[in-house]
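Undergrad: build me a model:
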Amino acid sequence: MEIRYLSKNEYTNYMRLVFSIYKGNKYFKDTNASIIKEFFSGKSHFCRNARISPVMVMNEGTPLACCIFVIHNSCRHILQIAFFEAMPNCRKAVDLLMSEAKSICQNEGAGKIIIGINGHVNYGLGILSDNFDKTVSFGSNYGCKYYHDYFLDYNPVTHNLNSYTWDMNTFNMERERKILERVNRRYTFRLADLSKLKKEIEIFTDINNKSFEDDLFYTPRDPKEDYELFKNLSYFLKGENLIFAEDNGKPIGLILWYPDYNEMVKLGKSIGAAAFLNFRLLKPKISKLKLSEIAVLPQYHGTGVIAGLFYKALEKSKGKYEYGESSWVIQDNSKSDFLCKKLAHSEYKHYKVYEINDL
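TA: Modelled structure (predicted):
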């Protein structure tokens, strides 16, 4: 058994292993292929500011496990085991990955390993821990139930993440009516101008960096990194999917939501050009809305701006979708977790991130 560092030209081999792991799984839809491809090429702004090392464990020519080791310049004390995948009953292969990860930490001066973050929280966070019999929504991670068993022997610190769901047909914010009246008198809300995408993404990144500065796992972003992410997504997005809150013209918050594009993707496949053409030309009915994020500057917490942003997204999406699903929320973030419990109907999927400090 050996660990191999993969070249830029071996992206196809990496993805071939990923798809073989989920062969026959009727709930799997790939959401990471485009990002993994960028990590292999190393050409993106994010990759130019990080050590990116795709690896695969082989046993007599048979691939058993893979991941991408990531150390970003903004947090050189952390080694990420990103995009982890493995065949069942391959503990020795995963142990080999972990041994290599610890060796890299010693050589690079990193003191922590994080499993379950894919480069940055904007690219994906968390290993799925339940609801494996539900299809994966766009922007969320899928995974195998046995993955968790591979890492528990390393005595990790476990961080729990929740997502939430709600019925769009019965959802309303009548309880927040007085708050919304006050918020609408004090603040303004506008849709993103996608014809000026670079400028809008600069605002998006600035709000995120200031809003999540102290949040677990968040690291500062460069607008160029977010622009690369949004440039591909912009083929699907409309201005209404990114809404900004402003105080006398000053951006103070945002909400990002979109249709669950994965409903257009066939099981076991990746989203791509075919899905884009289908979305643009045929305008298929999509039943689920995906709430990706809400960010508000710290000094505006408690003002009702979050409720205002949520209501504006509801206005634009009401009557178009049957269900809503949120992205992950870290349980340690009590304010966000409470907000989702208040506005959403129930918890949905759960995820885990593992932190290993004993190196």
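Undergrad: make it CA atoms for all contacts and neighbour counts henceforth
TA: Noted.
Undergrad: need the contact partners of the longest helix belonging to the chain.
TA: Longest helix of the chain, by residue count under DSSP state H: helix 91-108. For helix 91-108, contacts defined as CA atoms under 8 Å, 6 or more residues apart in numbering pick out 1-3, 57-58, 64-65, 69, 79, 81, 86, 110-113, 150, 359.
Undergrad: and it, what's buried?
TA: Neighbour-count burial for helix 91-108, counted by 16 or more other CA atoms under 10 Å, picks out 91, 93-94, 96-98, 101-102, 105.
Undergrad: helix or strand next in line after that helix, which one?
TA: Under the assignment DSSP states H and E, the closest C-terminal helix or strand after helix 91-108 is strand 112-115.
Undergrad: Produce a ChimeraX select command limited to the buried residues of the contacts of helix 91-108.
TA: ChimeraX command restricting the contacts of helix 91-108 to the buried ones, with burial defined by 16+ other CA under 10 Å:
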select :3,57,58,64,65,69,79,81,86,110,111,112,113,150
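Undergrad: which ones among the contacts of helix 91-108 lie within strands?
TA: Residues of those located in strands (DSSP state E): 2-3, 57-58, 64-65, 69, 79, 81, 86, 112-113.
Undergrad: farthest pair within those residues?
TA: By the measure CA to CA, Met58 and Lys112 form the most distant pair in the ones in strands among the contacts of helix 91-108, at 25.5 Å.
Undergrad: where exactly do the strands run in the stretch 251-359 of the chain?
TA: For the stretch 251-359 of the chain, applying DSSP state E, counting those that start in this stretch gives strands covering 288-296, 323-326, 329-330, 346-356.
Undergrad: okay if I get these as CSV plus distance to His159?
TA: Shown next, in CSV, are these (distance: least, CA to CA, whole Å):
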stretch, distance to His159
strand 288-296, 19
strand 323-326, 18
strand 329-330, 7
strand 346-356, 5
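Undergrad: now show me the structure for the sequence below, then we'll compare the two:
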Amino acid sequence: MIEVKKVQDKKNLKRFIDFPHALYEHDENYVPELYLAQKDLLDKKNHPFFKHSEADFFLAYKGQEIVGRIAAIKNNNYIAYTGESTGKFGFIDFIEEYEVAEALLNTAVDWVKEKGLSQLAGPENFSTNETCGTLIEGFDMPPTIMMPYNKPYYQDYLEKYGFEKDMDLLSYKIYQKDVPDKLVRLSSKILERLNNKGITVRKINVKKFTEEIDKIIEIYNSAWEKNWGFVPMTDEEFKHAAKDMKQIVDPDFVLIAEHNGKPVGFTLSIPDMNMPLKYLKRGRLLPFGLFKLLYHKKEINRVRIITLGIVEKYRKMGIDAYFYAKAFEECKRKGLLFGEASWILENNEMMNKAIENINGKVYKKHRLYKKAI
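TA: Model prediction:
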């Protein structure tokens, strides 16, 4: 018999965070999340998400053994922004037994119903602004930074439960050597054309990080406002996430486009810290994890192009092409083999075409699900 219990203390929150380590112990493609980062994300007292929304966390037991976990989420900002009566589930992991997945999902359905909502969607941790999606293709390589990973049976069990596809999220692999020479060759001409229209492109100034983040927030919420599944981040949420990102950001991979000094686009690529993170046992930096992280950091040979956004009025002007050209110029200069552009909505024709034009190939797919309840 499967018993599902709500997490109500620090001891069980730790178990909630650590469960995937046991589940994927012998999976060579698994990368542990940093324990401190997960603890921060799930902190109901201090994380900015809980200032406007709510979530509860649950563990599934088979006897005394933990066999699964799930979060049930009511994102009030998402509901207000979209008008949808939708609750979310996230942080879902379970052993290869359908009864466990069923018990966890029943718990999330009951929780969402109690909140007066009529649909359950996910997985999202806590929205599409964070880690989201179930991996359905591309199990042969480890995930890049801030991308989810799971076993193939997750898709089978979610669909057996009655979930339907809501949207697929595409991840492209773009080898630095395959980027058309023409794009890099023309980058200076693209920039010249942009400059003639009053548009400049520059690297982020990390010495003025707080001021720069204020500009990027404005672009982020404007550029994505019409995207499927999007919910604007509050200033506090964005700054909270940026604070952690500052520790690993490479300024050479963060570009801001401005029109007469007004921010109109930006791109963020992150060196794939998952490559050294996979060596950290249970995601702990102490006592020896930090040394392992620093030692294996030299093995990083790829970046994740995590965000590329342009305010609608300034699209189709070549800003995106210049962003990609500069990213791969930096990849070549730093000796990196490839970049992963992820994730891209399957219905984002403009972005998908732009990546295909630089010889990007889809090599992973994640799926978001929905179910009326």
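Undergrad: map Val94 of the first structure across to the second structure for me.
TA: Alignment note (TM-score structural alignment): Val94 of the first structure maps to Ala101 of the second structure.
Undergrad: Leu169 of the second structure maps to what in the first structure?
TA: By TM-score structural alignment, Leu169 of the second structure lines up with Leu161.
Undergrad: three-state assignment of whichever residue in the first structure pairs up with Met141 of the second structure?
TA: Alignment note (TM-score structural alignment): Met141 of the second structure maps to Lys134 of the first structure. Following DSSP: H, G, I helix; E, B strand; the rest coil, the label given to Lys134 of the first structure is coil.
Undergrad: surely Lys134 of the first structure meets Tyr27?
TA: Yes: counting by CA atoms under 8 Å, Tyr27 is a contact partner of Lys134 of the first structure at 5.9 Å.
Undergrad: count of neighbours near Ala275 of the first structure?
TA: 18 (other CA atoms under 10 Å).
Undergrad: can you check Lys281 of the second structure too?
TA: Lys281 of the second structure has 18 neighbours, counted by other CA under 10 Å.
Undergrad: next one: Lys182 of the second structure from Asn195 of the second structure, what distance?
TA: 20 Å (CA to CA, to the nearest Å).
Undergrad: scratch that, Met273 of the second structure
TA: 34 Å.
Undergrad: which one's more surrounded, the two?
TA: Met273 (21 against 15).
Undergrad: the first structure: which residue goes with that one?
TA: In the first structure, Met273 of the second structure lands on Tyr261 (TM-score structural alignment).
Undergrad: hang on, isn't its match packed against Phe138?
TA: Yes: the criterion here is CA under 8 Å, and Tyr261 of the first structure meets it with Phe138 at 5.8 Å.
Undergrad: Cys144 of the first structure in helix, strand or coil?
TA: Cys144 of the first structure is classified as coil under three-state DSSP.
Undergrad: so who does it touch?
TA: Counted by CA under 8 Å, 6+ apart, Cys144 of the first structure has contacts 128, 132.
Undergrad: how close does the residue nearest to the spatial centre of the first structure sit to Phe310 of the first structure?
TA: Central residue of the first structure (CA atoms, centre = their mean): Gly124, 2.8 Å from the mean position. As defined by CA to CA, Gly124 of the first structure lies at a distance of 22 Å from Phe310 of the first structure.
Undergrad: contacting residues around the aligned partner of Gly229 of the second structure in the first structure?
TA: In the first structure, Gly229 of the second structure lines up with Phe217, judged by TM-score structural alignment. Phe217 of the first structure is in contact with 120-121, counting by CA under 8 Å, 6+ apart.
Undergrad: can you report how many residues lie near Gly24 of the first structure?
TA: Neighbour number of Gly24 of the first structure under other CA under 10 Å is 11.
Undergrad: can I assume it sits in a helix?
TA: No: under three-state DSSP, Gly24 of the first structure falls outside any helix and is assigned coil.
Undergrad: can you tell me the closest non-neighbouring residue to it?
TA: Gly268 (7.9 Å; CA to CA, 6 or more residues apart in numbering).
Undergrad: how about the one you found, what does it touch?
TA: Here Gly268 of the first structure is in contact with 19, 22-30 (CA under 8 Å, 6+ apart).
Undergrad: how near is the equivalent of Lys23 of the first structure over in the second structure to Pro32 of the second structure?
TA: Under the alignment (TM-score structural alignment), Lys23 of the first structure maps onto Glu25 of the second structure. Distance of Glu25 of the second structure to Pro32 of the second structure, computed by CA to CA: 10 Å.
Undergrad: Met273 of the second structure now?
TA: 11 Å.
Undergrad: same thing with Val201 of the second structure?
TA: For Val201 of the second structure, the distance to Pro32 of the second structure - CA to CA - is 36 Å.
Undergrad: next: His296 of the second structure.
TA: Taking CA to CA, one finds His296 of the second structure at 15 Å from Pro32 of the second structure.
Undergrad: the two: who's more crowded?
TA: Pro32 (21 against 15).
Undergrad: once you drop chain neighbours, what's closest to the more buried one?
TA: Gly283 (5.1 Å).
Undergrad: OK, contacts around that neighbour?
TA: Gly283 of the second structure neighbours (CA under 8 Å, 6+ apart): 32-35, 277, 289.
Undergrad: can you show me the helices along the second structure?
TA: Using DSSP H, helices in the second structure cover 10-23, 35-41, 76-82, 98-114, 153-161, 181-196, 209-223, 235-245, 274-277, 289-296, 319-334, 349-356.
Undergrad: switch these over to CSV; also include distance to Lys370 of the second structure.
TA: Formatted as CSV, these follow (distance: least, CA to CA, whole Å):
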stretch, distance to Lys370 of the second structure
helix 10-23, 23
helix 35-41, 24
helix 76-82, 15
helix 98-114, 11
helix 153-161, 10
helix 181-196, 39
helix 209-223, 24
helix 235-245, 25
helix 274-277, 29
helix 289-296, 38
helix 319-334, 32
helix 349-356, 23
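Undergrad: how about these, which one is nearest Ile305 of the second structure?
TA: helix 319-334 (8.4 Å).
Undergrad: burial check on Thr158 of the first structure, number of neighbours?
TA: Around Thr158 of the first structure there are 13 residues (other CA under 10 Å).
Undergrad: how about it, nearest residue that isn't a chain neighbour?
TA: Tyr354 (4.9 Å).
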